[in-house]
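**Student:** sequence plus the predicted model coming up.
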Amino acid sequence: MTPLVAIVGRPNVGKSTLFNRLVGKKLALVDDKPGVTRDRREGEARLGDLEFRIIDTAGLEEATEESLLGRMRAQTEAAIGDADVILFVIDARVGILPADRPFAEMVRRSGKPVILIANKAEGNAGLAGAYDAFSLGLGDPVPFSAEHGEGLADLFEALMPFFPDPNAEPEEDEAESNKPLQVAIVGRPNAGKSTLINRMIGEDRLLVGPEAGITRDSISLDWNWRGREIKLFDTAGLRKRARVEDKLEKLSVADALRAVRFAEVVVILLDATIPFEKQDLSIVDLVETEGRALVIGVNKWDLVADQQGLLKELKEKATRLLPQVRGAPVVPLSGLAGTGIDPLMKAILQVYETWNRRISTAKMNQWLADALEANPPPAVSGRRIKIRYMTQIKARPPHFAIFGNQLDALPKSYSRYLVNKLRESFDLPGVPIRISLRMGNNPFDKAKKRE
């Protein structure tokens, strides 16, 4: 069945221009005067290899049910009810108006997938307005220009997850859940990476031995753990850069670094007899820089006498030495004995879920208000730094944007305070947290000024 996409938004944001752009014809009347579109207009649209029916709707306005505007609104509400996907359009040059908010709440309550289109986003003024769209809590806005056809590739990517692949047998959500989880095992030479992977997959697939540096290439292996498809990457041992002189070893290190970049979760494997060497900390820095989720595996646990005491000590050290990935799970295991693999996999799946997590804008700003009240930002040159608004702009890893004034003077210590509070309040252990500072007015304040 062909998916149905509805275009909705307040009057004069460019819905009909977008409709014409997607159907490839000037079927809908377009004028600068608001309220030109009254009835629902349907057309056959195509974007890349996506084919769908699309509905242009009247601009949403508050009105009584009996009035013409009220009847137009009822038509739009019916289109929302019928649609499989909703394109909610705002004018990026004007920004968010008070009229946008109740209708954003309406489409949110519909329970349908919503793609936020920041139309008229060409140029710097339009991009600045697109940032305001985060305040609606409808996810990442797609900067777009229906007039000039800019942003079609981004709209295609946003729509694609909601369309069935005609060449694929499983359903879209089933295909996503069966997509292999990319896991790289990294560490110093002779930490036991290959031995561990052999135990995980249940066969001697990788060459192992007492000699350090046996593994040269990053080997990928497909594995199924309790119904979950996993792609494991065995990597060459990473030594201090100053010690890497052999050309072949340099290539092996580069291959290992590439595996980290393509992984989703990285397991750094420590030797329980000599844990947290300086090179281990450097590897964690690399994982954090690349934005990967982290699990700390402590291998050769069968050689430890006081296991309970050492585990407590290692967790304390991880908290102290690795603040950038605070809370990363520490999992004792033995690749040789094959113990600890189930706890390791559970930790991998947990940090992967955390790495993908999104936090609603409403929850984020309630949290921000409490954090600012508990510890206000400092004053600079007699003026207090003002943090007005915060939203999550990405996941994988979680990335947040803070809006306010004089943020260029915000001390790093205060940014660390916010990051630590985020981890604690929203349970984000073991993943890097990114924060971007964006100066300007709070989108909510802009809306209030126009009221």
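**Tutor:** Nice, thanks for sending it over.
**Student:** rest of the way, CA atoms for contacts and neighbours
**Tutor:** Noted.
**Student:** distance check, Gln307 against Ile296.
**Tutor:** Going from Gln307 to Ile296 by CA to CA, to the nearest Å gives 16 Å.
**Student:** between those two, which one's more packed in?
**Tutor:** Ile296 (23 against 14; other CA atoms under 10 Å).
**Student:** show me the contacts for the more buried one.
**Tutor:** By CA atoms under 8 Å, 6 or more residues apart in numbering, Ile296 lies in contact with Val267, Ile268, Leu269, Leu270, Ala328, Pro329, Val330, Val331.
**Student:** comparison target, given below:
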Amino acid sequence: MLDHAPRVVIIGRPNVGKSTLFNRLVGRKLALVDDQPGVTRDRREGEASLHGLEFTIIDTAGLEEADPNSLAGRMRAQTEAAVATADLTLFMIDARAGVTPLDAHFATLLHGLGQPVVLIANKAEGKAGAAGALEAYELGFGEPLAVSAEHGEGMADLHEAIIAALPEGAGEHAEDDADKPIRLAVIGRPNAGKSTLINRMIGQERLLTGPEAGITRDSIAVDWTWRDHDFRIYDTAGMRRRAKVVEKLEKMAVGDGLRAIRFAEVVILVLDATMPFDKQDLHIASLVESEGRALIIALNKWDLIEEPQAVLKELRIEVERLLPQIRGVALVPVSGLGGKGIDKMMVKAIETYEVWNRRISTAKLNRWLSGVVEHHPPPAVSGRRIKLRYLTQAKARPPSFVAFCSRPEALPTAWQRYLLNALRDDFKLPGVPLRLMLRKGENPFEGRKRKRQ
């Protein structure tokens, strides 16, 4: 047990996002942030709080190889001094750039110091950063944490990693993740009834509504408790097709809606049940999937539907055909005006949120993988069989998996889809995006296991 508040230092080469993470952890903009490398020159300390964990966070200048007497050299000396006095080092790389020779050089330096290190692959939001995050395995610090300091993604995983790396009980306070509200964005085309639905949910005329499309201009956050679950609900402007977004104010409103999707954990896509699955509805659903958010679909104005059972059955078949990338997405009939279906919608929102956060142990995954490969092995390509050697879950939110195989570049896309669909079905992961990343090599943890023995 430490006799002081834990000291955690962030290091990495210039412009990987250290100051952005520092600002997020201290809760305000103490550190200057700019695209130009080298903005931070001195060490900067602040009191950080992360899901009830409290510690001193230290922002440092970007590590560079330089003459000790130069400015860059003195900045590096400041960084090394900060590492020497810290209880934990957060080593950050830029996932979009991948592992650079400078990253590898400073990884060697950190291995030599023998201090506890948590490896962070920043800027990992979307698909652009996924490959670079995986490259970070080769730095020798184990599983990299894929985060976005700018958008706040991966903070729950960072909380767990810091707790695991520090002595037991260090910096912990009573606050629990369960106390945090679930961030819920309500999105859809103009006039689908989003604001009316939220007003009915919270039981008050909190948001302006009317028959005119486009009344809501910006994302409005409303705190709400439903059956002992806390939510922060974001009502967003209706998202039109890009060709129809002409006014500057409306362009800003649509941009605000996109930001709400990125900050949300669960997204409710509200469709007008009398004309569902417009091209724009499908585009919005694809945006939610590409941002990695949990999704449920609310069929609003359901009270206007004749033969509801037959229509619902038909729409469930249609959504599986139109959105195969998020198979099993919940489809819930609701009425914003009458309040019908809101309880069922919220039950589905919580269930989907739990699936989105789900973690599966590596042991279970590899027992499962051996059976899957035996039943339906990857095809031979150019006469050579592809061997699947190891599967692990890299992160949750959304569930993301790394498969190590002999020839990742040759594994057919159809077989990758088969593997993801099997994961979804066998581990009960409906309605959330899944990610699969391929790496070449053997089990990356075999060496680590031998060292521990």
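**Tutor:** Looks like it came in fine. None of these values were measured; they are calculated from a predicted model.
**Student:** next, the TM-score between them, please.
**Tutor:** TM-score of the superposed chains, computed with TM-score structural alignment, normalised by the length of structure 1, equals 0.66; 327 aligned residues with a CA RMSD of 3.5 Å.
**Student:** if we can go back for a sec, what remains of the contacts of Ile296 of structure 1 once you look at structure 2?
**Tutor:** Shared with structure 2 under both residues aligned by TM-score structural alignment, their matches' CA atoms under 8 Å, the contacts from these are Val267, Ile268, Leu269, Leu270, Ala328, Pro329, Val330, Val331.
**Student:** average gap between the helix or strand containing the third one and structure 2?
**Tutor:** It stands for Leu269 of structure 1. Leu269 of structure 1 belongs to strand 265-271 when assigned by DSSP states H and E. Here the mean offset of strand 265-271 of structure 1 against structure 2 after fitting is 0.5 Å, by mean CA distance after the TM-score superposition for structure 1.
**Student:** which residue numbers in structure 2 go with that strand?
**Tutor:** When structure 2 is aligned by TM-score structural alignment, the counterpart of strand 265-271 of structure 1 is residues 266-272.
**Student:** what does the matching stretch contact?
**Tutor:** 182-189, 192-194, 261, 277, 281, 284-285, 288, 293-301, 349, 352-353.
**Student:** for stretch 424-440 of structure 1, same thing?
**Tutor:** With CA under 8 Å, 6+ apart, stretch 424-440 of structure 1 has contacts from 288, 291-295, 324-329, 351, 354-355, 397-408, 415, 419, 422-423.
**Student:** same deal with stretch 173-180 of structure 1?
**Tutor:** In contact with stretch 173-180 of structure 1 (CA under 8 Å, 6+ apart) are residues Arg228, Glu229, Ile230, Lys231.
**Student:** so of those residues, which ones are in strands?
**Tutor:** In this view, the contacts of stretch 173-180 of structure 1 that belong to strands under DSSP state E are Arg228, Glu229, Ile230, Lys231.
**Student:** Thr76 of structure 1 corresponds to which position in structure 2?
**Tutor:** Following TM-score structural alignment, no counterpart is assigned to Thr76 of structure 1 within structure 2.
**Student:** so which of the contacts of stretch 173-180 of structure 1 comes closest to Trp367 of structure 1?
**Tutor:** Arg228 (34.6 Å; CA to CA).
**Student:** ok, the residue lying closest to Gly213 of structure 1 once chain neighbours are set aside - contacts?
**Tutor:** Leaving aside its chain neighbours, Gly213 of structure 1 sits nearest to Pro189 (5.6 Å; criterion: CA to CA, 6 or more residues apart in numbering). Going by CA under 8 Å, 6+ apart, Pro189 of structure 1 touches Ala212, Gly213, Ala236, Gly237, Leu238, Arg239.
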